[in-house]
Structure formats: C-alpha cells, structure tokens
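Student: Below is the sequence, then the predicted model.
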Amino acid sequence: MSETPLIWIIDDDDISKYVMNRNLRQLSVTNVIEFTDSTQPLKILSDNFDSTDKLPDIILLDLYMPILDGFQFMEKFKVAIKRIKKNIQIYMLTSSFSSEDVDRAKSIPEISEYIVKPITLRNLTRIVDNVLQE
C-alpha cells in the first residue's frame, strides 16, 4: 500500500463529509473519494476485482442513506468481497444509538467497527494507523 490509504466516504450528509475530510487533511490523508449513495461504489468494486489500486483501503460508510442504506450495501459487499483480492476495512458511521443497529452491525464480520457520528480526529487517526501498520 502507498504511504496514504485510499479512503471512500459513502455518506449523503455534506456536514459529515466536510468534518471527515477536514480531519483527514490534518492527518495528511488526501486520497479520498466521496459518494452520496452506495450504488456507484458497488459498481466500482464489481468492475475492479483485480485492480486493487482502484479499490479503497478504508470505507467510511453511513448507515442511513437514500437508495441503499449501509446494511443493504454490506449485503452486496459480502458477495463482491469473495472476488476482491484486497483487505478493505469498513467503518459504519451513524447518528443512531439504537442497540438494534449496533447489534446488527456487530453481527457482520466485514464491518470493522460501528462508530457514532461525528467521527473524531482521534478515531480517524486510529483507523488510518491500523491500515498503515498492515
């Protein structure tokens, strides 16, 4: 992997994306692609199974979005990941404190962590450091 990970932010909330980008810039992470829903990222994943340089190291995935929510994205991701030759860490982000959402997220092994928004600089530092240490 390069010195800076490729991060996909899949979130329909502009304020959340702004905060995440601002914090990532403080960490000198500028290799970030934003999506307002999860359909385009799924297409990119399915079109690039063997092109790991086009695939993210980290996905910051909002739970509640239009078209496909975070859980629906994960169902499709679990199918795609079988053909992908890259370890992609997924962090589910939400403003929901629902124990049902937390339990459901924890039951999906492909989700590295469930984080309540707003994501902090400290959390992002830990996430980026984990990927860089791989």
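Tutor: Ah, there it is.
Student: hey, let's count contacts and neighbours off CA atoms from now on
Tutor: OK.
Student: residues in contact with the residue lying closest to D69 once chain neighbours are set aside?
Tutor: Among residues not flanking D69 along the chain, L63 sits closest, at 5.6 Å (Cα to Cα, 6 or more residues apart in numbering). Contact analysis of L63 by Cα atoms under 8 Å, 6 or more residues apart in numbering lists D69, G70, F71, M92, L93, T94.
Student: The structure to be compared is supplied as follows:
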Amino acid sequence: METNYAFLVIEDNQIDQFITKQLFKKILDISEINIVNNGKEGIKWVCENRKIINESLIILLDIQMPIMNGSQFLLEYEKLEDELKRRTQIFMLSSSLDTDEIENLKSNVYVTDFLNKPICVKEFGKRIYSNL
C-alpha cells in the first residue's frame, strides 16, 4: 500500500509499541513507524524531523505517560512554529474511560480523534485510507 503519511507513535509501554508496529506492518503494510517513549521525546522528534518529512504526519499520542503526558505534549506542541505543525493529525490513545478527560482532549484544536486502546488498526486504516 502506498502511504502518504509518516507515523510517530508516542507511547511509553514497550509492549504496546511492539504490538502497534507489528499490526501496522501486517494489516496496513506500513514498515516505517517512528516511536518515542514520552511527550518530551515526541516534541524533540517533531522539532528535529518534521521539516525534512514531506508526507503528512500522523501522531498516535498516548495520554498517560511519565515525564510528559499527552496533555502536556499538546500544550508544548501548541507553542511550536506553524511549519512544524503543517499537515499533521494527532490521534489520542487511551484505555481511560474518563469521559470528561476524553471530551477535554477531543476539543483540543490539534486533536483529530480519540482512539481506544488497544487500537483497532484495521478501523484506524479505514479512517486514513479510503481504499481499505
């Protein structure tokens, strides 16, 4: 499958990182997935890599992480120059059932959508690729 996206997964759980990477490879035929362990590393990755990536960027952002969680990431992301945020979609990931937290994050201007963990990769693929 031809992809027009670069992918960044911001997730602290190594098992979830591995499973996401394997499922993306198997179901969506995507082998190039960038993974960082927390929001601070995610901001650093965006600052160092976004200008050299021509594709649209999809960020899968976990909510609960040490060092810098998903909400803190969004606050720092908002401060970045517009060029770094161009053609980027952020999907929040969580196993949380806290509806107030979910609605608050969904209302963030940078958040495209909320996905429950474990992520259903096939359904996610349908959201980003019309030919699935």
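Tutor: The structure has been received and is ready for your questions. Keep in mind that what you see is a predicted model, and the values were worked out from it rather than measured.
Student: can you pull out the helices in the second structure?
Tutor: Ranges of helices in the second structure, per DSSP state H, are 14-28, 39-49, 70-79, 82-85, 99-106, 121-128.
Student: for the residue positioned nearest the centre of the first structure, what are its contacts?
Tutor: With distances taken as Cα atoms, centre = their mean, I59 lies nearest the centre of the first structure, 1.8 Å away. Residues near I59 of the first structure by Cα under 8 Å, 6+ apart: I7, W8, I9, I10, I88, Q89, I90, Y91.
Student: And for the first one, the neighbour number?
Tutor: Yep, that's I7 of the first structure we're talking about. 23 (other Cα atoms under 10 Å).
Student: What's the match for it in the second structure?
Tutor: Using TM-score structural alignment, the equivalent of I7 of the first structure in the second structure is F7.
Student: Across to the second structure, which of the contacts of I59 of the first structure hold up?
Tutor: Compared against the second structure with both residues aligned by TM-score structural alignment, their matches' Cα atoms under 8 Å, these retain I7, W8, I9, I10, I88, Q89, I90, Y91.
Student: State the number of residues packed around the fifth one.
Tutor: When counting by other Cα under 10 Å, one arrives at 20 neighbours for I88 of the first structure.
Student: Would you confirm that M92 of the first structure contacts D69?
Tutor: No. Counting by Cα atoms under 8 Å, M92 of the first structure does not reach D69; the two are 10.7 Å apart.
Student: so what sits against both of the two?
Tutor: With Cα under 8 Å, 6+ apart, M92 of the first structure and D69 have common neighbours D62, L63.
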